[in-house]
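From the sequence below, what's the structure:
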Amino acid sequence: MKRSLPHRWLIEQQRLGHALCVVLDSENEHHMRQTLLKSSRPDQYLSVYGQTLVAELGDTGPFIFIVERPGDEPVNELLDRPDSHWGWLASLPKGGLPTLMEHWRERLIIGERPHQALYRFHDNRVLARALKHLPVEAYPAYLGPALSVCYWQDTGWASMHNPAPGTYPVPASPPWLQVPATAQQATQTRLLNARRFLLAEHVRAFATLAEQRDPETWLRATLDQAKAWHWQAPEQLEFLLTQCLHAPTHSPASYWQVRPAESPDEHFQRVRLMTAFWQGDAPL
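From the prediction side, this is the model:
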């Protein structure tokens, strides 16, 4: 029977004496994460978000698992459904799991306060797009200690070897952050960052909202409204999220609607001033 590329990759990397690992998107793979946790020793997995500034998101953040038997059922299940975007595979030197974890922790939070964001390295689409656009000389600083990676790219499997595995500082201007994101990736990133912002700054109000409606549905609808109004600047997104979160109906008031011939910036400034007036914070 002809083996698929990821199966051949796993066999070859194991033959070379490398450790194999699954970089898992835990947010959408809770069941698989629990399955792998049950079959793994404590030294065979790590939560990347743990012991970082976003530790509160650890339950939905990426996990990295060492795989000793690549032919086991959990791995085969993941390989059978690559279009579910569960993550990707990597090979490491033996004992290299902590080094890989630290490598991605150093690259995890991007931007400056108060407009920081999370880099979704564990998403196979993010990895594939970066490797497609980066020059080969940028691979080592991006992949770090990983010897080789195997991932689903669009409609097929791909693998890439790291020409110089090792430990590297984060460049002043990381080239992988200059790679244009797809519309789907941009939407997912905005959703994740919005959730992180509300959990960090408005956790009680967010918990109250969650008692009344599905918070993910509300978040998506609110971000869709921001997109329709062309409010994409961090200041505009934070204003919309915060005001809607604390509003009795968790939605914009009637005066928020766009007026004829009003530009997005004019619209935002008018709504901000009117909101301050109605809240007693400023004269109209």
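
Only C-alpha atoms from now on, for both contacts and neighbour counts.
Fine.

all helices for the stretch 51-200 of the chain, in order.
73-80, 97-106, 124-133, 139-143, 183-201 (DSSP state H, counting those that start in this stretch).

who does the longest one touch, helix- and strand-wise?
I take that to be helix 183-201. Counting contacts by 3 or more CA pairs under 8 Å, 6 or more residues apart in numbering; DSSP states H and E, helix 183-201 is packed against strand 117-118, helix 215-229, helix 234-246.

any residues touching that helix, and which ones?
54, 57, 117-118, 120, 125-126, 206, 219-220, 223, 238, 241-242 (CA atoms under 8 Å, 6 or more residues apart in numbering).

I have a second one here; can you model it like the first so I can compare?
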Amino acid sequence: MSTPSLLTSQWLGEQKRRQRQLLVIANPMAAPNPIPMLFAKAPIRDYVKVYQGTPFENLAPLGPWLVRIDVSTMAALSALLQSPEHHWGWVASAEQLDMNEVVAHWQARMLIHYEDQRALYRFQDNRVISRHLKALDKEQIPLLLGPLCSALCWDSKQWISVDNPSPGTYPEPFDTPWLQVPPAAEQSAAAQKATLETWLWENHLDATQQLLTRESLATWLQVQLDKADSWDWSRQKQVHFLLEHQLNTDLANLPAWAPRAEEDPDAHFVRAQQEILLANKGALA
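Below you'll find the model as predicted:
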């Protein structure tokens, strides 16, 4: 736990001087989850789960939460600011905070489409949003922050603040220059894990919930990614197959997974896929 920096105090003071309202964009997939702490520290009354009312509603508890901060809830924000290394999310301000407007803004930006794939934009992760805000030109910032006037976030090393030169509503269609920002190497690995965690929750909800009764999702996922790396299974199809069928305890330890001496990575995958699917078919019969 650390002491909030001079920048955080200055930023909060400036927002108060301008009579702006505060908002926490919370990341429930952080460890520890900031949501229980927020509710334990203060009487939180105004909050929204961004995925609520979208096709990803089943992920709403794990997706971004927007939590209004007022005088009665400043204690909760102060507690968060003491632990930026937990990557609990970030703080923003608005002239007149309209939660519906802010939710609509982020719902319009939450889904990323590329080639034949899609992913959820993890704007609630301070490492992601800080990198994107720092990389954008001044005139591009309003496209990302929309109605928010200013942002305060931890970039893994220090606090940064970014002002929005033109707060407002920017409906679709809009440019997404932040998606062109290349990830840092360490953040690329973290982003991959976050994307795969979201994929598991979205596509294998029951099995993922059962897994959590046995072990940590993060620990389990790292073990699977280490396997994929050692087998040189780098394509999405290969990784998804591995994760889906490792969730099944009847299939997870079958000898068919092990590579054979004469197999290259592609031959290994084709053979293992056939044998695992056959075993799964037999288990379901």
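
Kindly name the residues of structure 2 that line up with stretch 153-162 of structure 1.
Under TM-score structural alignment, stretch 153-162 of structure 1 corresponds to residues 155-164 of structure 2.

again, but for stretch 79-95 of structure 1
The aligned range for stretch 79-95 of structure 1 is 81-97, by TM-score structural alignment.

thinking again about what came up before, can you list the helices of the stretch 51-200 of structure 1 in JSON lines and add distance to residue 3 of structure 1 and mean neighbour count?
Below are those laid out as JSON lines (distance: least, CA to CA, whole Å; neighbours: other CA atoms under 10 Å):
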{"stretch": "helix 73-80", "distance to residue 3 of structure 1": "12", "mean neighbour count": "14"}
{"stretch": "helix 97-106", "distance to residue 3 of structure 1": "27", "mean neighbour count": "18"}
{"stretch": "helix 124-133", "distance to residue 3 of structure 1": "21", "mean neighbour count": "19"}
{"stretch": "helix 139-143", "distance to residue 3 of structure 1": "26", "mean neighbour count": "22"}
{"stretch": "helix 183-201", "distance to residue 3 of structure 1": "31", "mean neighbour count": "16"}
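
Distance to residue 213 of structure 1 added to these, as CSV?
Shown next, in CSV, are the helices of the stretch 51-200 of structure 1 (distance: least, CA to CA, whole Å):
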stretch, distance to residue 213 of structure 1
helix 73-80, 32
helix 97-106, 33
helix 124-133, 30
helix 139-143, 40
helix 183-201, 15
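
Just tell me which of those helices ends up closest to residue 256 of structure 1.
helix 183-201 (20.3 Å; CA to CA).

quick one: that closest one to structure 2 mean distance?
Mean deviation of helix 183-201 of structure 1 relative to structure 2 after superposition (mean CA distance after the TM-score superposition for structure 1): 3.6 Å.

check contacts around residue 23 of structure 1.
Applying CA under 8 Å, 6+ apart, we find residue 23 of structure 1 in contact with 62-65, 87-90, 122.

Could you find the two of those residues that are most distant from each other?
Farthest-apart pair in the contacts of residue 23 of structure 1 is 62 and 90; separation 13.9 Å (CA to CA).

ok, so what distance separates the closest residue to residue 153 of structure 1 other than its chain neighbours from residue 177 of structure 1?
Ranked by CA to CA, 6 or more residues apart in numbering and with sequence neighbours excluded, the top spatial neighbour of residue 153 of structure 1 is residue 128, at 5.8 Å. Separation of residue 128 of structure 1 from residue 177 of structure 1 (CA to CA, to the nearest Å): 13 Å.

again, but for residue 98 of structure 1
Residue 98 of structure 1 is 24 Å from residue 177 of structure 1, by CA to CA.

what's the answer for residue 147 of structure 1, then?
For residue 147 of structure 1, the distance to residue 177 of structure 1 - CA to CA - is 22 Å.

Is it possible to get JSON lines of the contacts of helix 183-201 of structure 1 that adds distance to residue 41 of structure 1?
Putting the contacts of helix 183-201 of structure 1 into JSON lines (distance: CA to CA, whole Å) gives the following:
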{"residue": "54", "distance to residue 41 of structure 1": "24"}
{"residue": "57", "distance to residue 41 of structure 1": "23"}
{"residue": "117", "distance to residue 41 of structure 1": "32"}
{"residue": "118", "distance to residue 41 of structure 1": "28"}
{"residue": "120", "distance to residue 41 of structure 1": "26"}
{"residue": "125", "distance to residue 41 of structure 1": "29"}
{"residue": "126", "distance to residue 41 of structure 1": "29"}
{"residue": "206", "distance to residue 41 of structure 1": "35"}
{"residue": "219", "distance to residue 41 of structure 1": "37"}
{"residue": "220", "distance to residue 41 of structure 1": "37"}
{"residue": "223", "distance to residue 41 of structure 1": "40"}
{"residue": "238", "distance to residue 41 of structure 1": "41"}
{"residue": "241", "distance to residue 41 of structure 1": "41"}
{"residue": "242", "distance to residue 41 of structure 1": "42"}
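
just the residues you listed now: which is nearest residue 108 of structure 1?
residue 118 (5.7 Å).

Now for that closest one: which residues touch it?
Contacts of residue 118 of structure 1 (CA under 8 Å, 6+ apart): 108-110, 189, 192-193.

Filter those by whether they're kept in structure 2.
Among the contacts of residue 118 of structure 1, the contacts conserved in structure 2 (both residues aligned by TM-score structural alignment, their matches' CA atoms under 8 Å) are 108-110, 193.
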